[in-house]
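Peer 1: got a structure for you, letters missing:
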């Protein structure tokens, strides 16, 4: 799916630190925990809690965040619609990776089982 250059630039330059508190609020409002959110983020990126905190403190952009990530090989199994876009159709790599994360957070907040979220088979 085609995203606009402006949209891709916004995704690239937004910091993880700007979005992370919203992720926490979203999942906790729906009865999930910050530990579950961290598990989902670690599955996708390979970042443990300490590394994530360091990225937050340095205000890493999403471009830097995903450049340093060890993206899970099963990330390509993340499909579906988020924010009006089909994740699997997004052409820009950084935008697609941000939307992978958004999709996982959304699934967690909607109460999906962890093994399904983590594409465990």
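Peer 2: Right, received. Where do you want to start? Fair warning: this is a prediction, and the values are worked out from it, not measured in the lab.

Peer 1: use CA for all of it now, contacts and neighbours both
Peer 2: Fine.

Peer 1: longest helix in this structure, by number of residues?
Peer 2: In the chain, assigned by DSSP state H, the helix with the most residues is helix 93-109.

Peer 1: quick check: residue 34 touching residue 25?
Peer 2: No - if you go by Cα atoms under 8 Å, residue 34 and residue 25 don't touch, sitting 9.0 Å apart.

Peer 1: and stretch 14-29, how far out from the chain middle?
Peer 2: In terms of Cα atoms, centre = their mean, to the nearest Å, the centre of stretch 14-29 is found 10 Å from the chain centre.

Peer 1: ditto for stretch 37-52
Peer 2: In terms of Cα atoms, centre = their mean, the centre of stretch 37-52 is found 10 Å from the chain centre.

Peer 1: next, the distance between the ends of it.
Peer 2: Stretch 37-52 has an end-to-end distance of 12 Å (Cα to Cα, to the nearest Å).

Peer 1: show me what the longest helix of the chain is packed up against.
Peer 2: Judged by 3 or more Cα pairs under 8 Å, 6 or more residues apart in numbering; DSSP states H and E, helix 93-109 is in contact with helix 5-13, helix 16-29, helix 34-45, helix 62-68, strand 81-82, helix 114-117.

Peer 1: included below, for side-by-side comparison, is a second structure:
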């Protein structure tokens, strides 16, 4: 998929897929929201507003209250691509989020996912 299409994708379309993925592995919506909040600074209300507004991924990340500086500690492969080697800043943020959701779904401890 071309980057422009990915950037234009609505976060509201991805969120239920993330939720389904983590719940299928016994994790909770609260844990998913905590992981998203750690990365982006969004809390419950802000996250809900982004979903209701139908914000694109580009807007979702551009309007994030803050982007966690420890995101650079996220390493690994998502869809065959090393997240730490992604050159486009927005695509890297999207891949960081994908990697965190994968780690949550795989049962990794929240403390480790949140790089504490």
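Peer 2: Now that the structure is in, tell me what you want to look at. Computed from a predicted model, the values in this text were never measured in an experiment.

Peer 1: any idea what the TM-score comes out to?
Peer 2: In this superposition the chains share a TM-score of 0.96, using TM-score structural alignment, normalised by the length of the second structure; 115 aligned residues with a Cα RMSD of 0.8 Å.

Peer 1: quick one on the thing from earlier: dump the helices and strands packed on helix 93-109 of the first structure to CSV, plus mean neighbour count.
Peer 2: Below are these laid out as CSV (neighbours: other Cα atoms under 10 Å):
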stretch, mean neighbour count
helix 5-13, 14
helix 16-29, 16
helix 34-45, 18
helix 62-68, 18
strand 81-82, 14
helix 114-117, 14
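
Peer 1: closest to residue 101 of the first structure out of the ones you listed?
Peer 2: When those are compared by Cα to Cα, helix 34-45 sits nearest residue 101 of the first structure, at 7.2 Å.

Peer 1: where in the second structure does that closest one fall?
Peer 2: Mapping helix 34-45 of the first structure onto the second structure (TM-score structural alignment) gives residues 29-40.

Peer 1: swap in stretch 89-108 of the first structure?
Peer 2: The aligned range for stretch 89-108 of the first structure is 85-104, by TM-score structural alignment.

Peer 1: pull out the buried positions in that stretch.
Peer 2: Buried residues in stretch 85-104 of the second structure, counting neighbours by 16 or more other Cα atoms under 10 Å, are found at 90-104.

Peer 1: same check, this time on stretch 73-84 of the second structure
Peer 2: Neighbour count says stretch 73-84 of the second structure has 74, 77, 82-84 buried, by 16+ other Cα under 10 Å.

Peer 1: looking at those residues, which one is closest to residue 58 of the second structure?
Peer 2: Relative to residue 58 of the second structure, and with distances defined as Cα to Cα, the nearest of the buried residues of stretch 73-84 of the second structure is residue 83, at 17.4 Å.

Peer 1: tell me who's in contact with that closest one.
Peer 2: 74-77, 92, 95-96, 99 (Cα atoms under 8 Å, 6 or more residues apart in numbering).

Peer 1: mind putting those residues into CSV with distance to residue 64 of the second structure?
Peer 2: Shown next, in CSV, are the contacts of residue 83 of the second structure (distance: Cα to Cα, whole Å):
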residue, distance to residue 64 of the second structure
74, 18
75, 21
76, 23
77, 24
92, 15
95, 16
96, 14
99, 18
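
Peer 1: re the thing from before, let's have the helices and strands packed on helix 93-109 of the first structure in CSV, adding distance to residue 56 of the first structure.
Peer 2: Listed next are those as CSV, based on distance: least, Cα to Cα, whole Å:
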stretch, distance to residue 56 of the first structure
helix 5-13, 14
helix 16-29, 5
helix 34-45, 13
helix 62-68, 9
strand 81-82, 24
helix 114-117, 24
